[in-house]
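J.: Everything below, folded, please.
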Amino acid sequence: MSERKAVVELPRPEEESIADLMKQVLMRLGEDPTREGLVQTPARAGKAYRFLTSGYSMDVKRIVNGALFSVTYDEMVIVKNIEFFSLCEHHLLPFFGKVHVAYLPKDKVIGLSKIPRIVDMFARRLQVQERLTREIAETIQNVVDPKGVGVICEARHFCMMMRGVEKQHSGTVTSAMLGGFRDRKETRDEFLSLVNQDSLGR
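T.: Presented below is the predicted three-dimensional model:
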């Protein structure tokens, strides 16, 4: 039986350039990038940052991939507790949390799995929470053309937890309301009520 040869995954050119820069950062911080524990750190960091910013190479059209379906249903559709991680563009530190998305169909619905993918596309970029919330809402509005869209984003920011004010338990909530969600208080109230409802037992 012939032995299977291990496949060596070569770093991408952009990962190599990020690795070179990370090596310089480590040296500026007073570390030795050639010591055992740090030899592979610049390459790992380059790969990690490439993944954490992979949203820049994602495209809405490819994500949706035609998954829009004609319906007669016109009540609220909610996908809630969509977990995300992102990088704060001010300090390059993580922020993370959950996004709740709702829309009022006009004559089409979008495949449910596409909504978390849209969230990931914008979360995997250098972000601020306010813009992330707005981009998700506007994209769903543009793609689905519903009567309205509501997005609530709850997050905790490492730039507040690890530095600055050092408040480990503080959270930030942002919202974007478009169309019927912005115009009708009853619609917003229904959205908030359903988001806060522990309907799945967790």
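
J.: CA only for contacts and neighbour counts going forward, please
T.: Noted.

J.: what's the helix or strand for residue 156?
T.: strand 148-157 (DSSP states H and E).

J.: Quick check: what element follows that strand along the chain?
T.: With DSSP H and E, the next secondary element past strand 148-157 is helix 158-161.

J.: which other residues reach stretch 101-121?
T.: 54-56, 58-60, 63-64, 67-80, 82, 84, 99, 136-137, 140, 144-152, 180, 191 (CA atoms under 8 Å, 6 or more residues apart in numbering).

J.: Start and end of that stretch, how far apart?
T.: End-to-end distance for stretch 101-121, by CA to CA, to the nearest Å: 15 Å.

J.: now do stretch 43-61
T.: Start-to-end span of stretch 43-61 (CA to CA) is 32 Å.

J.: Then stretch 88-106?
T.: End-to-end distance for stretch 88-106, by CA to CA: 35 Å.

J.: how close does residue 121 sit to residue 49?
T.: Taken as CA to CA, the span from residue 121 to residue 49 is 14 Å.

J.: And the two? Which one has more around it.
T.: Counted by other CA atoms under 10 Å, residue 121 and residue 49 do not tie: residue 121 has more neighbours, with 21 against 16.

J.: In a helix, the more buried one, correct?
T.: Yes - assigned with DSSP: H, G, I helix; E, B strand; the rest coil, residue 121 falls within a helix.

J.: distance of it from residue 28?
T.: Relative to residue 28, and taking CA to CA, residue 121 is found at 33 Å.

J.: Quick one, which of the contacts of stretch 101-121 are buried?
T.: 54-55, 58, 64, 68, 76-80, 82, 84, 99, 136-137, 140, 144-152, 180, 191 (16 or more other CA atoms under 10 Å).

J.: Among those, which ones are in helices?
T.: 64, 136, 137, 140, 144, 180, 191 (DSSP state H).

J.: What is the nearest of the residues you listed to residue 129?
T.: residue 136 (10.8 Å; CA to CA).

J.: want to put them side by side, so please do this one too:
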Amino acid sequence: MAESDRNEARDVVMALPVNGTATTGQKHGHDEDAAAKPSTSTNKRRKSRGATRRSAKRRHSMSKAARDPRDEPESSGSKAASPGAPEPAKGGESAVVTRSPSPFIDFDGLSRPSTGTRARLEENDEERAVRLEKMRGAVRTILECVGEDPDRAGLLGTPDRYAKALLDFTQGYQQNVRNVVNEAIFHEGHNEMVIVKDIEVFSLCEHHMVPFTGKMHIGYIPFHSVIGISKLPRIAEMFSRRLQIQERLTKDVANAIMEILQPQGVAVVMESSHLCMVMRGVQKTSATTITSCVLGCFERKEKTRNEFLSLVGVNRH
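T.: Below you'll find the model as predicted:
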């Protein structure tokens, strides 16, 4: 090889980013393939860095739900359709079921379905009557266990009333996020912050099954598309009408909005009072709990996050 060719090959190699595993001897090629090899290596590194950046865009900080088996993805090689999946298309073509990559919204719009969610959602009138009767018996047993007489006048209708009330308190298990949103997403080219604050929230603590109540503030920065503002309180209502803890409720709402709208960022803050602290335990009546979940640009940019906190009245400093 001519001296000029060797110098040119060496200059090409030296100009490329050095991989952490490269040695000094690898930088100096001794044949005519030396100039081609770094190009392939560089492409691999670029692809690797791009994949890393894409995977870092979303932070899933929530544990996996206790899924109904019908919500599990079909194993490779299995041709049988799962019970929860759509029927195969006519003409021999299989319907393609697309799933969300995260555990927050399932392929049919259910959000974090547990082992009993779909059974309750799909039950018929007869099964619903059996469920209600089962709950009435359980409430009657509880009344007996606390020392009451379930047959006295004031308590005769309590098992039925409480069973129906509890089903109402937990109606979020029967709601589908797609039906809640109802295609109310509009392409407006808007990219400024949107906030709905002071959304009243009532939920049941899953640890003691007593209420916690408070207010939720939801903000997002659109990526061209906006959602009907009434849908944000409806999403909060859907998730709150389940057995919850405040930390998970805050994340459920933020992640659902992030998935269905794909905005630049979402921020959710919730302030609430827990009766499990007020009526029992430490019995601190004035204590409030504040939780937050910030995704996208709200997580990356302190200025954007502080603007949201200031507008909802949380950043009081």
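
J.: what does residue 180 of structure 1 align to in structure 2?
T.: Alignment note (TM-score structural alignment): residue 180 of structure 1 maps to residue 297 of structure 2.

J.: Pull the contacting residues for the spatially closest residue to that match that is not a sequence neighbour.
T.: Closest residue in space to residue 297 of structure 2, ignoring its immediate chain neighbours: residue 265 at 4.8 Å, by CA to CA, 6 or more residues apart in numbering. By CA under 8 Å, 6+ apart, residue 265 of structure 2 lies in contact with 220, 221, 222, 258, 294, 295, 296, 297, 298, 299.

J.: The fourth one -> structure 1?
T.: Following TM-score structural alignment, the counterpart assigned to residue 258 of structure 2 within structure 1 is residue 141.

J.: Next, the contact list for that match, please.
T.: Here residue 141 of structure 1 is in contact with 148, 149, 178 (CA under 8 Å, 6+ apart).

J.: ok, and the closest non-adjacent residue to the residue nearest to the spatial centre of structure 1?
T.: With distances taken as CA atoms, centre = their mean, the residue of structure 1 nearest its centroid is residue 123 (2.4 Å). Once flanking residues are discounted, residue 123 of structure 1 sits nearest to residue 86: 4.9 Å by CA to CA, 6+ apart.

J.: Verify the stated contact: that neighbour with residue 132.
T.: No - taking contacts as CA atoms under 8 Å, residue 86 of structure 1 lies outside contact range of residue 132: 9.3 Å.

J.: between those two, what contacts are shared?
T.: Common neighbours of residue 86 of structure 1 and residue 132 (CA under 8 Å, 6+ apart) are residue 123.

J.: thinking again about what came up before, just put the contacts of residue 141 of structure 1 in JSON lines and tack on distance to residue 165 of structure 1.
T.: Shown next, in JSON lines, are the contacts of residue 141 of structure 1 (distance: CA to CA, whole Å):
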{"residue": "148", "distance to residue 165 of structure 1": "37"}
{"residue": "149", "distance to residue 165 of structure 1": "34"}
{"residue": "178", "distance to residue 165 of structure 1": "33"}
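
J.: any idea how far residue 42 of structure 1 lies from residue 57 of structure 1?
T.: For residue 42 of structure 1, the distance to residue 57 of structure 1 - CA to CA - is 22 Å.

J.: Neighbour count: those two, which is higher?
T.: Taking other CA under 10 Å, residue 42 of structure 1 and residue 57 do not tie; residue 42 has more neighbours (23 against 9).

J.: Could you tell me which residues make contact with that one?
T.: 18, 19, 20, 21, 22, 23.

J.: ok, how many other residues are close to the residue of structure 1 sitting at the aligned position of residue 307 of structure 2?
T.: Counting by TM-score structural alignment, residue 307 of structure 2 lines up with residue 190 in structure 1. Using other CA under 10 Å, residue 190 of structure 1 has 13 neighbouring residues.

J.: now swap in residue 35 of structure 1 and tell me
T.: Neighbour tally, residue 35 of structure 1, other CA under 10 Å: 9.

J.: Quick one: residues contacting the aligned residue in structure 2 for it.
T.: The pairwise alignment with structure 2 assigns residue 35 of structure 1 to residue 152, based on TM-score structural alignment. Under the criterion of CA under 8 Å, 6+ apart, the contact list for residue 152 of structure 2 is empty.

J.: Same question for the one 10 residues further on.
T.: The neighbourhood of residue 162 of structure 2, defined by CA under 8 Å, 6+ apart, consists of 136, 139.

J.: Show me what it aligns to in structure 1.
T.: Per TM-score structural alignment, residue 162 of structure 2 is aligned with residue 45.

J.: How about residue 202 of structure 2?
T.: So residue 202 of structure 2 corresponds to residue 85, using TM-score structural alignment.

J.: I'd assumed residue 93 was in contact with its match.
T.: No - between residue 85 of structure 1 and residue 93 there is no contact, the gap being 10.4 Å when judged by CA under 8 Å.

J.: quick one, which of the two is more surrounded?
T.: Taking neighbours as other CA under 10 Å, residue 85 of structure 1 and residue 93 compare with residue 85 leading, 18 against 15.

J.: which element is the nearest residue to that one once chain neighbours are set aside on?
T.: Residue nearest to residue 85 of structure 1 in three dimensions, not counting chain neighbours: residue 96, with 4.4 Å by CA to CA, 6+ apart. Take DSSP H and E as the rule and residue 96 of structure 1 turns out to sit in strand 94-104.

J.: what span of structure 2 lines up against whatever helix or strand comes next after that strand?
T.: Tracing the chain past strand 94-104 of structure 1, the next element assigned as helix or strand by DSSP H and E is strand 108-110. The aligned range for strand 108-110 of structure 1 in structure 2 is 225-227, by TM-score structural alignment.
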